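> Sequence first, predicted model second:
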Amino acid sequence: MTCWRELVEYVDRINEWNGASGSALIVMRRGEVVCEHYAGHHSHEAGARPIGADSQFNIASARKSYLGFAAAWALREGKIGSLDDAVTGYLPELDAALLQGTTIRHLLTHTHGLHEDVHGRLFREFAPGRSWAYRGVNVVMITDIIERVTGKTVAEILQEQVFVPLGFTETGWRTEASEHLVQVILDAPERTELNLGTDGSGGGMQRNLFVSARELAQWGQLHLTQGLVEGRPVVPAEIIQLATSVHSPEPTDPALPPMGFFWYVQDRPAARSEIGPAVPHGSFQILGVTGPLVLVVPEEELVVVRMANKRYNYSGPDGDYLHYLREFGDRVMASVS
């Protein structure tokens, strides 16, 4: 724990500045937990439950790593033919002219160029593969495609392939409040939400996936070991390799981040990547808007999970949240001994 003290202090400091009420940090090295830290409470309310090992955080967009896994599983199973298949071949009801040239690859790497207006109508921001933008329409589309071609929701795929084999009980799409669920702090300390779903289908549309820090770390560890658990194969390595390898089209702008299946991947230098420059090549990371983060560094056999519960990651006085995300990764590497 001693060598990670500075990282613990950094995480606590950033969360305090950001107005979070609670946080967690877990570091796994070579399959062993070498740092486990919990701080604060489930909300700022007096008498709120302390954050503990069984606290479950809403992981927001970090849930896309589970969606990426389901997409990789569908590809390996032949349910999706190819990354370069046209989206309209799977969603024929959509405007074929608007989606012309848009592929599964574009959806999974945020290079699709589609967006919605205030009325929910699709429009095009840029040609497929010509730029990068973090939107939500691709998540809806790929989720719909997975369910159509497999006959299963994302949650059902994950339950069968990962959660049951690994004995996960602190990961799930929650529909009812419980003492284990951590509130999300909004724009004031007294304003909170749980963001529970209307059902537990886990199709990917609803943002009600709650996970404990320790199970999120095990999720990262599964990716580090490419599907091995205590030396035995639980998930085919090909699924993990698909999800965490770079699949972005050749960029028109070198600042655009290299992407796997929703994972940011450390490949070429990219100004818009959220991974710090000190983090080794081949590492990968995913983030949620409320602070949850999973960083996997294969070169160091390292998995780092950070949890927080404040909507919007800390951006400092200049509003540059990417600076603090990259700084986190660089501080992780400075702590490795």
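Structure received. This one's a predicted model, so the numbers in the text were calculated from it and none came from an experiment. Numbering: from 1, shown residues only.
> Please count neighbours and contacts with C-alpha atoms only from this point.
Fine.
> what's the spatially most central residue of the chain in contact with, if anything?
The centroid of the chain falls nearest to A62 when counting by C-alpha atoms, centre = their mean (2.2 Å). Applying C-alpha atoms under 8 Å, 6 or more residues apart in numbering, we find A62 in contact with I286, L287, G288, P292, L293, V294.
> could you redo the last one with a cut-off of 7 Å?
Each residue near A62 by C-alpha atoms under 7 Å, 6 or more residues apart in numbering is listed here: I286, L287, G288, P292, L293.
> Tell me the gap between stretch 247-258 and the middle of its chain.
Computed by C-alpha atoms, centre = their mean, to the nearest Å, the chain-centroid distance of stretch 247-258 equals 19 Å.
> With stretch 225-237 instead?
Counting by C-alpha atoms, centre = their mean, stretch 225-237 is centred 20 Å from the centre of its parent chain.
> first to last residue in that stretch, what's the distance?
Taking C-alpha to C-alpha, to the nearest Å, stretch 225-237 runs 8 Å from one end to the other.
> who touches that stretch?
Contacts with stretch 225-237, where a contact means C-alpha under 7 Å, 6+ apart, come from Q161, L222, I240.
> What residues of it count as buried?
Within stretch 225-237, the residues that qualify as buried are T225, Q226, G227, L228, V229, V234, V235, counting by 16 or more other C-alpha atoms under 10 Å.
> still on that earlier bit, what about the residue nearest to the centre of the chain, distance to L293?
Here A62 is placed at a distance of 7 Å from L293 (C-alpha to C-alpha).
> Can you check which residues contact both of these two?
Both A62 and L293 are contacted by I286, L287, under the criterion C-alpha under 7 Å, 6+ apart.
> hang on, the earlier thing: which of the contacts of A62 sit farthest apart?
Pairwise distances across the contacts of A62 peak at 8.4 Å for I286 and P292 (criterion: C-alpha to C-alpha).
> which one of those two has more residues nearby?
With neighbours defined as other C-alpha atoms under 10 Å, I286 and P292 compare such that P292 has more, 28 against 22.
> Chain neighbours aside, what residue packs nearest to that one?
M307 (4.3 Å; C-alpha to C-alpha, 6 or more residues apart in numbering).
> Structure two is appended below for comparative analysis:
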Amino acid sequence: MFIRKNLSDKFNPAVSHVNNTYNSVDASGAAIVIIHNNEVVAENYWGNHSKEKDARPVREDTQFHVASVRKSYIGFAVAFAMHNGYITSIDDEVTTYLPTLDSALLNGTTIRHLLTHTHGLREADGEICREFAAGQSWAYRGINISLLTRIVKETTGKTVSEILTEYVFEPLGFTETGWYAQQNDKLAEVIRDTDNPIWKTHASTAGDEMNMYVSARELAKWGYLHLKQGFINGEQVVNSEIVRFATSLQSPQTIDVDLPQNGFLWFVKDLPAQKTEIGEQVPKGSYQILGYTGVAVLVIPKHDVVAVRMFNSFGSPDGFDYLSDIRAFGDTVMECLP
């Protein structure tokens, strides 16, 4: 995928915002890439891959651990399965596709609920339990991701990573996006106080674990693929219906209007929900996804914008309001527009 570069100082406030966040969290490196009107208008890199004295500088090919941003790729795989008829409807119950699960516990829980964090399930001591009735509230838990990746594999016969590689990464020439079983010199270290192995690499590269790393420029291209509804460089690389499924509002109408709103795991801007992670000035129809490392991709179709920020921090320091910060990122991008 080729996108012309035409850097503009109009987006310096957004660059400064990312630089300020970089200096406020425990990170050794950061990056920003913004695409506007089919051109890369901002691209900056700071710091190094780790805090080691001889650490590699952050460069264009540096790949950051994207944490929950990986969920947008999983959402794509579910949309792919639905578009191709492997999944009949997201309103099908989960046990339709995973019949070995406890049908009494999962009664009424649909794929829609998994995609929009309204499933009400959580995992405790290796067991699935219920936190609230499906479709009645919203909670950010990991169990829905493991169930969705299982449904993709059971229905399509392919893993999430196989679907993405075959239908997106290879056609678009992505070489800086993937799930990694081994460390290499392009992967930035996640800066953290505790040695948590799930934030490194994992033996599984099927797309079902938290070992996904992406460069800032390819994460921006991932956002651009969605912005352009799969039509890239004069070719419909991905069916537009897949993108429409993934990025349009799918949250059930039964939840409170102030709870976050989701598409296929993307956070979408629709009603002015109080608990949204998207900035107030960002218009309706936009969508974003944020990871625990501070990585985020924001797509603003109304203004033909994709904005990506990257950090290698593990969470946020005490007193840092990550929700306020990510909202301000989107609002600052909006302030840069004519």
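Perfect, I can see it now. Remember, predicted model here, so these are calculated numbers, not experimental data.
> quick revisit: from the contacts of A62 of structure 1, which land in strands?
Of those, the ones assigned to strands by DSSP state E are I286, L287, L293.
> What's the match for G68 of structure 1 in structure 2?
Per TM-score structural alignment, the equivalent position to G68 of structure 1 in structure 2 is G75.
> ugh, wrong one, I meant H110 of structure 1
Using TM-score structural alignment, the equivalent of H110 of structure 1 in structure 2 is H117.
> where does its match land in three-state SS?
Secondary structure, DSSP: H, G, I helix; E, B strand; the rest coil: H117 of structure 2 is coil.
> which residues touch it?
Neighbour list for H117 of structure 2: W138, A139, Y140 [criterion: C-alpha under 7 Å, 6+ apart].
> What of F245 of structure 2?
Contacts of F245 of structure 2 by C-alpha under 7 Å, 6+ apart are A79, F264.
> What is the equivalent residue in structure 1 for it?
By TM-score structural alignment, F245 of structure 2 lines up with L242.
> measure that match to L108 of structure 1 for me?
Distance of L242 of structure 1 to L108 of structure 1, given as C-alpha to C-alpha: 11 Å.
> do the same with T175 of structure 1
Counting by C-alpha to C-alpha, the gap from T175 of structure 1 to L108 of structure 1 is 27 Å.
> the more surrounded of these two?
Each of T175 of structure 1 and L108 has its neighbours counted (other C-alpha under 10 Å); L108 has more, 26 against 16.
> if we can go back for a sec, state the distance from the residue nearest to the centre of structure 1 to T150 of structure 1.
According to C-alpha to C-alpha, A62 of structure 1 stands 23 Å off from T150 of structure 1.
> same deal with G68 of structure 1?
Distance, G68 of structure 1 to T150 of structure 1, by C-alpha to C-alpha: 14 Å.
> What of G81 of structure 1?
Taking C-alpha to C-alpha as the measure, G81 of structure 1 falls 12 Å from T150 of structure 1.
> so how many other residues sit close to the match of G68 of structure 1?
By other C-alpha under 10 Å, 26 other residues sit near G75 of structure 2.
> Check the mean deviation of the helix or strand where A74 of structure 1 lies from structure 2.
According to DSSP states H and E, A74 of structure 1 maps onto helix 64-76. Following the fit onto structure 2, the mean deviation recorded for helix 64-76 of structure 1 is 0.3 Å by mean C-alpha distance after the TM-score superposition for structure 1.
> Also stretch 213-223 of structure 1?
Stretch 213-223 of structure 1, aligned to structure 2 and superposed, deviates on average by 0.4 Å (mean C-alpha distance after the TM-score superposition for structure 1).
> In structure 2, what stretch matches that stretch?
Across structure 2, the stretch matching stretch 213-223 of structure 1 (TM-score structural alignment) is residues 216-226.
> Now do that stretch: everything it contacts.
31-33, 60, 174, 176-177, 232, 243, 297, 299, 306-308, 310.
> Out of the residues you listed, name the ones that lie in helices.
For these, membership in helices holds for V243, with DSSP state H as the criterion.
> Neighbour-wise, give me the winner out of the contacts of stretch 216-226 of structure 2.
For those, the largest number of neighbours (other C-alpha under 10 Å) sits with V306, at 30 neighbours.
> In structure 1, point out the residues matching stretch 256-268 of structure 2.
The aligned range for stretch 256-268 of structure 2 in structure 1 is 253-265, by TM-score structural alignment.
> Run through who's touching that stretch.
With C-alpha under 7 Å, 6+ apart, stretch 253-265 of structure 1 has contacts from 64-65, 68, 108-109, 132, 243-248, 267, 270-273, 282-286.
> A55 of structure 2 and N48 touch, don't they?
Yes: using C-alpha atoms under 7 Å as the test, A55 of structure 2 is close enough to N48 to be in contact (5.8 Å).
> More neighbours: those two, which one.
Neighbours of A55 of structure 2 and N48, each counted by other C-alpha under 10 Å, are more numerous for N48; the result is 22 against 15.
> OK, contacts around that one?
Per C-alpha under 7 Å, 6+ apart, neighbours of N48 of structure 2: S28, G29, A55, R56, P57, V58.
> if I line the two up, what does the third one land on in structure 1?
Looking back up the chat, that one is A55 of structure 2. When structure 1 is aligned by TM-score structural alignment, A55 of structure 2 is paired with A48.
> Determine which residue in structure 1 is aligned with I191 of structure 2, please.
Aligning on TM-score structural alignment places I191 of structure 2 opposite I185 in structure 1.
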